[in-house]
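Visitor: Sequence and predicted structure, then a few things I'm wondering about:
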Amino acid sequence: MSYNVVMMKVSTNGARGRDVRPVRTRLLEAAARLLADEGPRALTTRRLASEVGASTMVVYHHFGGMPELVHAVIAEGFARLAERMAAVPRTDDPVTDLGRLALAYRANARANPHLYAVMFGGVPPGGQAPPAAEPVASGAAFGAAAEAAARAMDAGRLRRDDPEHVSAQVWSAVHGLVMLELAGQLAGRAESVLISLLVNLSVGLGDAPDAAARSLRAALDAPAP
């Protein structure tokens, strides 16, 4: 089932607005919020159970322990990102598609800021290094970008290169902008800066300036997935 469906809040027994999402989903989001806002010391089974109105045994039932919980938070973040990226339709313009994928990446981060923070910068309990995302998780999220890059090369828009390498460059650039935006550093300018960034990156990768600008403006004008 799509996470967009289970994210819905519905009413039961006349209690409007009651959160009836699966407890696992609520635990993951509460854990991400605690880690992102208060740090690893705030993430205890007692505190987490209290956040969702459950017993501490529920935490162990769903995850086994805190390390497994943090890994599950990261996996959930990448699953939501992959779903958002997969919703971007493929068009006849691969550079537009790269732009739309970048915009989808930004939209996902804005919709899930706590999960995003833990995916790329959260520290699990005990001050250990954050667990690395499984390659399959990030691969599922960014396979479409590598495919669009390959099509752009086949169309003569970008210089021939390793599509995954190009995809990683786009990801790196967009991720930096998103981190600045979430930190409040690009208020009101993030979208225009992102498009300019992508135009400059595309030109650096071999595209013609006018063509890059047209394609990426089309990405911005397209309906959000």
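Guide: Everything's here; your move. Residues are numbered from 1 along each chain as shown.
Visitor: only C-alpha atoms for contact and neighbour calcs from this point on.
Guide: Will do.
Visitor: can you tell me the helix or strand for the spatially most central residue of the chain?
Guide: Centroid check for the chain by Cα atoms, centre = their mean gives Leu81 as the closest residue, at 4.0 Å. Per DSSP states H and E, Leu81 falls inside helix 66-86.
Visitor: List of residues touching that helix?
Guide: With contact meaning Cα atoms under 8 Å, 6 or more residues apart in numbering, helix 66-86 is reached by 3, 28-29, 31-32, 44-45, 63, 101, 104-105, 108, 112, 115-116, 118-119, 124-125, 131, 133-134, 137-138, 140-142, 144, 225.
Visitor: do stretch 190-205 as well
Guide: In contact with stretch 190-205 (Cα under 8 Å, 6+ apart) are residues 95, 99, 158-159, 170, 173-174, 177-178, 181, 209, 212-213, 216-217, 220.
Visitor: Let's see that with 7 Å instead.
Guide: Leu158, Arg159, Glu181, Pro209, Ala212, Ala213, Leu216 (Cα atoms under 7 Å, 6 or more residues apart in numbering).
Visitor: Take the residues you listed and lay them out in CSV including neighbour count.
Guide: What follows is these, written out as CSV (neighbours: other Cα atoms under 10 Å):
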residue, neighbour count
Leu158, 22
Arg159, 19
Glu181, 19
Pro209, 13
Ala212, 24
Ala213, 21
Leu216, 24
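Visitor: ok, structure two:
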Amino acid sequence: MPRPKTHDEALRVKLLDRAGVLLSTEGPKALSLRKLAADVDTSTTAVYSLFGSKPDLVSALYIEGFRRFGRRLAAVPRTGDPIEDLVQLGLAYRASALADPHLYPIMFTKSVPGFEPNEEAVRLAADAANALAVIVQIGVDAGVFIDVPPTSIAVGCWGIVHGLVTLELNGNLPPEFEPERGYADALRANARGWLKPEVFGA
């Protein structure tokens, strides 16, 4: 009978999730491989076997975050309506952040001084952002958006949802704000703001 794998994918994901929690709640100094191994009830040998070093662990954490993020955005069905598609993509952005709040800092903040994403990490981040760029380009090609660079529209849409998510994760949204409705209202109003006047009034 073959020996069971002890350093498998399940352990890798468990270590990454715990590393993300340590980083997001206690900061980079808390992210020691020895502490991580103890928290997950495994050996430091397992951590080194799976990741190699602390910088490699941080890189793997960044990559894992954008893999999950990219999968969620890619799963959003297209309706053919650029406005509704932008709203749904924004809601998926929020869902991803709430599902993995411990990965958000490494993905979108300088939470680890000196960390620079490698080529694979940069590609994954760009692939995730491409979902937004594609929807915006569809609207541009259809002639429904105003005549500005598509990047301006994409960054404007990203800024709205990113700001809302950051407020929510930090507990800064007012108690009377209803996230389910509030996000959709804000995302839809922002997206409609990029429409040409003749389309907006149609």
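Guide: On my side now, so go ahead. These numbers come from a predicted model, not from an experiment.
Visitor: Dump the contacts of stretch 190-205 of structure 1 to CSV, plus secondary structure.
Guide: Listed next are the contacts of stretch 190-205 of structure 1 as CSV, based on DSSP: H, G, I helix; E, B strand; the rest coil:
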residue, secondary structure
Leu158, coil
Arg159, coil
Glu181, helix
Pro209, helix
Ala212, helix
Ala213, helix
Leu216, helix
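Visitor: Out of those residues, which two sit at the greatest distance?
Guide: For these, the farthest-apart pair by Cα to Cα is Arg159 and Glu181; their separation is 30.1 Å.
Visitor: Structure 1: which residue goes with Ile138 of structure 2?
Guide: Aligned counterpart of Ile138 of structure 2 in structure 1: Arg151 (TM-score structural alignment).
Visitor: I figured that match was touching Pro94, is that so?
Guide: Yes - taking contacts as Cα atoms under 7 Å, Arg151 of structure 1 lies within contact range of Pro94: 6.0 Å.
Visitor: Look up how far Val87 of structure 2 lies from Ala189 of structure 2.
Guide: To Val87 of structure 2, Ala189 of structure 2 is 9 Å away according to Cα to Cα, to the nearest Å.
Visitor: So which of the two has more stuff around it?
Guide: Counted by other Cα atoms under 10 Å, Ala189 of structure 2 and Val87 do not tie: Val87 has more neighbours, with 22 against 13.
Visitor: measure the more buried one to Val112 of structure 2 for me?
Guide: Applying Cα to Cα, the value for Val87 of structure 2 to Val112 of structure 2 is 32 Å.
Visitor: next one: stretch 94-104 of structure 2 to chain centre, how far?
Guide: Centroid separation for stretch 94-104 of structure 2 versus its chain: 7 Å, with Cα atoms, centre = their mean, to the nearest Å.
Visitor: cool, and stretch 10-27 of structure 2?
Guide: How far stretch 10-27 of structure 2 lies from its chain's middle: 16 Å, per Cα atoms, centre = their mean.
Visitor: what's it aligned against in structure 1?
Guide: Using TM-score structural alignment, stretch 10-27 of structure 2 lines up with residues 22-39 of structure 1.
Visitor: what residues does stretch 147-161 of structure 1 touch?
Guide: The contact list for stretch 147-161 of structure 1 (Cα under 7 Å, 6+ apart) reads Pro94, Val95, Asp97, Leu98, Pro163, Val166, Ser167, Leu205, Gly206, Asp207.
Visitor: can you give me the end-to-end distance of that stretch?
Guide: Stretch 147-161 of structure 1 has an end-to-end distance of 12 Å (criterion: Cα to Cα).
Visitor: Any idea how many residues pack against the residue lying closest to Thr151 of structure 2 once chain neighbours are set aside?
Guide: Nearest residue to Thr151 of structure 2, sequence neighbours excluded (Cα to Cα, 6 or more residues apart in numbering): Ala133, at 7.5 Å. By other Cα under 10 Å, the residues close to Ala133 of structure 2 number 17.
Visitor: what helix or strand does Ala133 of structure 2 sit in?
Guide: Assessed by DSSP H and E, Ala133 of structure 2 sits inside helix 119-141.
Visitor: Enumerate the positions of that helix that are buried.
Guide: Within helix 119-141 of structure 2, the residues that count as buried by 16 or more other Cα atoms under 10 Å are 121, 124-125, 127-133, 135-140.
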